[in-house]
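Trainee: following is a predicted model, sequence given first.
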Amino acid sequence: MHLLVNIFSESWQLLLEASAYILFGILIGGLLKVFLSPSYVARHLGQGRYSSVLKAALLGIPLPLCSCGVLPAAAALKRQGANNGATTAFLISTPESGVDSISVSYALLDPIMTVARPLAALISALIAGCIENTFNPPRPQLAMAADLSCAVDGCCSGIDCPPAEHANHHSFPEKIRAGMTYAFGELWGDLAGWFFAGVLLAGMISALVPDDLITTYLGGGLLTMLLMLAFGIPLYICATASTPIAAAMILKGVSPGAALVFLLVGPATNMATLSVLVGLLGKRATAVYLSCIGITAVIFGLTLDWVYAAYGISAKAVIGQAGEIIPYPLQLAAALLILALSIRPLVATIRRRLRKKADGAETGCGCSGGCEDHGEKDKTT
């Protein structure tokens, strides 16, 4: 009983930390739906085996979204025609970096770590996206099949209506309302079930893994990187919040390379993210995502330690502490709002699965919506 209480307590804490970022990510996803032209996405992120990956990776570097907040935005991109490789690259580069985390890295760490962090994020995103599109090449007919109709109310098909004419069909407030309706309805409905399943799994890991193991025997070397990798993959922590922890680790004797592994893996992976990715991209793409993050993080960690040692640079971080970005009352309000928004899609998902199971037509699909991209996604599984 005590263990169950600890698991739910840890899950609740994770929900508190993630909810505000999830809401922000949902908002971004809704705005992308109505303001980012589907034809532009289909043209730049849906076609081109490698150019689309580069564009998606560069797009994600400055965005201040964590591994949970990036999910709705990535889902919106994919539904508008982005291929699996581009979506994978966006999912990696976005949470590992961001204008906020870069600025905090400069304040609490040092210029080398500040440059290494987004550089490693970019390279790992490019590798993962290119591998995915190499083994699962984008199919032009699927990319061009993206929904080009008006995202506000479907007033035109997007093909027969000139863009200049359609730009005058709807006011800015109408577009905002349509984006929010999509974001907190269909978009979050597709992700809610996967997200809460991952939160519970993350709570189990957080309750069972002692905290002091993370900073034990992490002085440097391959074993240190692998240990940090093992600890960082299942845990949820945002890029900005991970920075002061990394600084404290370095002050305690953890190598800068090991700290970099934590900075890359922690924000980009957690059980909630991985469970959603299986539903969004498929098992193979999720395996590519996780493998590329882990391998490139270890390589960059070892390389960074070599740089510090070769040039005799001290890794001691600037003493400081980043303040709480989101106060507890806002965290609580965001968590309660997420729970309220999730009741309807979770109930609908449970009913649909029970109905499919009763009919003998269970497909394993984790989406709550129309799942237009299943034809492509099934190729990855």
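Mentor: Cool, got the structure.
Trainee: every contact and neighbour count from this point should use C-alpha atoms.
Mentor: Will do.
Trainee: how about stretch 56-70: buried residues?
Mentor: Under the neighbour-count criterion of 16 or more other CA atoms under 10 Å, stretch 56-70 has 56-58, 60-70 buried.
Trainee: repeat that for stretch 298-312.
Mentor: Across stretch 298-312, burial judged by 16+ other CA under 10 Å covers 298, 300-302, 304-305, 308.
Trainee: okay, the closest residue to Leu341 other than its chain neighbours and Gly203: tell me how far apart.
Mentor: Distances taken as CA to CA, 6 or more residues apart in numbering put Phe184 closest to Leu341, at 7.0 Å, once the chain neighbours are dropped. According to CA to CA, to the nearest Å, Phe184 and Gly203 sit 25 Å apart.
Trainee: neighbour count winner among those two?
Mentor: Gly203 (26 against 18; other CA atoms under 10 Å).
Trainee: structure B:
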Amino acid sequence: MSFLSDFRAMMIGILLESFPFVLLGIIISALLQTLISDQTLQRWIPKKTIPGILFGCLLGILFPLCECGIIPVVHRLIRKGMPPYIGIVFMMAGPIINPVVFTSTFVAFRTHPEMAIARIALAFAVAAVIGLWAAWRVRDTALRTPLNNAHEHVAAASAGSKRQIPVKAPKPAWKNKFHDTLEHAVIEMFDVGKYLVLGATVTALLQTVVSKEWIVALSEGNWTPHLFMMGLSYVLSICSTADSFVGVTFIPDFSLGSVLAFLVFGAMLDIKSTLMLLKVFRFKTVATVMAISAVIVLLSTVAFDHLYS
């Protein structure tokens, strides 16, 4: 009974913590769909690769979302014409490079203010490297539903409507836009929500099985603590706006570098976000993003420990 009680409490807690940020992302996604035209978005996005990567890294300042809420926004932006590589960069950097997360990290690590700066710097580096790879390798075919099919569907529907109604349709009133926004939000909520519930179920199950004594035993060594903290952050799936207050509790037993690995890797990738990512991108693309992120975070945080030892 105790196991079931802990499992139920953990799952509900994860859902309650994640749902507001997912809802925020869905609302922004719906607003992007109805209020910002494809042509407007195309004018904003840089055409060259390096400015596009910088744009993706810093977009989180305008959209301060955690890893739960950012995926619906990225999905919608790509559908509206954003290149997939910029969407991936925003997806990786946005949950960390934003004012809300920087403030929470700085407050949590008051005695180690360098952690807030190191977290943003490492997130920027990881996102930039992934952006260079994605600009070279990732195309529209990396999406679960290729954009070409969606564009053909829209074009066909548009052509059909033109045949039926030769007169140009009037611009929709604000009531129609409000209705369209709600409709898109409801569809997106049911689409993303099932992945969130599945991820929360797996996360709660793992959290109730792992022993705390076993966790402390893994704090020794040069590589083991970093690998463990990365895996732990992936499993715990704590939103990036709150994970700093969990990570700081490991400071007495774990090194600053391993805690930094916890803060960066888990904010970019966790069980919930991986399941939701697989809704947008194909498995090969998601697996490659995870591998690149893990290698860079591991090597960088081990080097961080050597610098501060």
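Mentor: Received the coordinates, thanks. These numbers were taken from a predicted model, which means no experiment stands behind them.
Trainee: quick check: TM-score for this pair?
Mentor: The TM-score (TM-score structural alignment, normalised by the length of structure 2) is 0.81; 294 aligned residues with a CA RMSD of 3.4 Å.
Trainee: for the aligned residue in structure 2 for the residue nearest to Leu341 of structure 1, pull up the helix or strand it's in.
Mentor: Here Phe184 of structure 1 is matched to Val186 in structure 2, going by TM-score structural alignment. According to DSSP states H and E, Val186 of structure 2 maps onto helix 174-209.
Trainee: need the residue closest to the centroid of structure 2.
Mentor: Centroid-nearest residue in structure 2, with CA atoms, centre = their mean: Glu67, separated by 3.1 Å.
Trainee: my guess is that one meets Cys239, correct?
Mentor: Yes: Glu67 of structure 2 lies in contact with Cys239 (CA atoms under 8 Å); the separation is 6.7 Å.
Trainee: so what's in contact with those two at the same time?
Mentor: Ala267 (CA atoms under 8 Å, 6 or more residues apart in numbering).
Trainee: so where do the helices sit in the stretch 151-300 of structure 1?
Mentor: For the stretch 151-300 of structure 1, the helices defined by DSSP state H, counting those that start in this stretch cover 163-166, 172-182, 188-208, 222-232, 239-251, 256-268, 271-280, 283-310.
Trainee: could you point out which of those helices sits nearest Leu148 of structure 1?
Mentor: Minimum separation from Leu148 of structure 1 across the helices of the stretch 151-300 of structure 1 (CA to CA) falls at helix 163-166, 11.1 Å.
Trainee: contact partners of that closest one?
Mentor: Residues contacting helix 163-166 of structure 1 (CA under 8 Å, 6+ apart): Cys156.
Trainee: next one: that helix to chain centre, how far?
Mentor: 33 Å (CA atoms, centre = their mean, to the nearest Å).
Trainee: please apply the same query to stretch 190-201 of structure 2.
Mentor: With CA atoms, centre = their mean, you get 14 Å for stretch 190-201 of structure 2.
Trainee: in that stretch, what counts as buried?
Mentor: Neighbour-count burial for stretch 190-201 of structure 2 flags 192-193, 195-197, 199-201 (criterion: 16+ other CA under 10 Å).
Trainee: can you put those in JSON lines and add distance to Phe90 of structure 2?
Mentor: Below are the buried residues of stretch 190-201 of structure 2 laid out as JSON lines (distance: CA to CA, whole Å):
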{"residue": "Val192", "distance to Phe90 of structure 2": "18"}
{"residue": "Gly193", "distance to Phe90 of structure 2": "21"}
{"residue": "Tyr195", "distance to Phe90 of structure 2": "20"}
{"residue": "Leu196", "distance to Phe90 of structure 2": "20"}
{"residue": "Val197", "distance to Phe90 of structure 2": "24"}
{"residue": "Gly199", "distance to Phe90 of structure 2": "22"}
{"residue": "Ala200", "distance to Phe90 of structure 2": "23"}
{"residue": "Thr201", "distance to Phe90 of structure 2": "27"}
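Trainee: picking up where we left off before, mind listing what the residue nearest to the centre of structure 2 touches?
Mentor: Here Glu67 of structure 2 is in contact with 91, 94-95, 239-240, 267-269, 273 (CA under 8 Å, 6+ apart).
Trainee: give me that answer again for 10 Å
Mentor: 18, 21-22, 25, 91-96, 237-241, 266-270, 272-274, 276 (CA atoms under 10 Å, 6 or more residues apart in numbering).
Trainee: closest to Ser39 of structure 1 among the buried residues of stretch 56-70 of structure 1?
Mentor: Ala56 (15.2 Å).
Trainee: after the helix or strand containing that closest one, heading C-terminal, what element do we hit next?
Mentor: Using DSSP H and E, Ala56 of structure 1 maps to helix 51-60. Proceeding N to C from helix 51-60 of structure 1, the next assigned helix or strand is helix 70-79, under DSSP H and E.
Trainee: what stretch of structure 2 does that following helix fall on?
Mentor: Per TM-score structural alignment, the counterpart of helix 70-79 of structure 1 in structure 2 is residues 70-79.
Trainee: can you tell me how far Ile292 of structure 2 is from Leu41 of structure 2?
Mentor: From Ile292 of structure 2 to Leu41 of structure 2 the distance is 29 Å (CA to CA).
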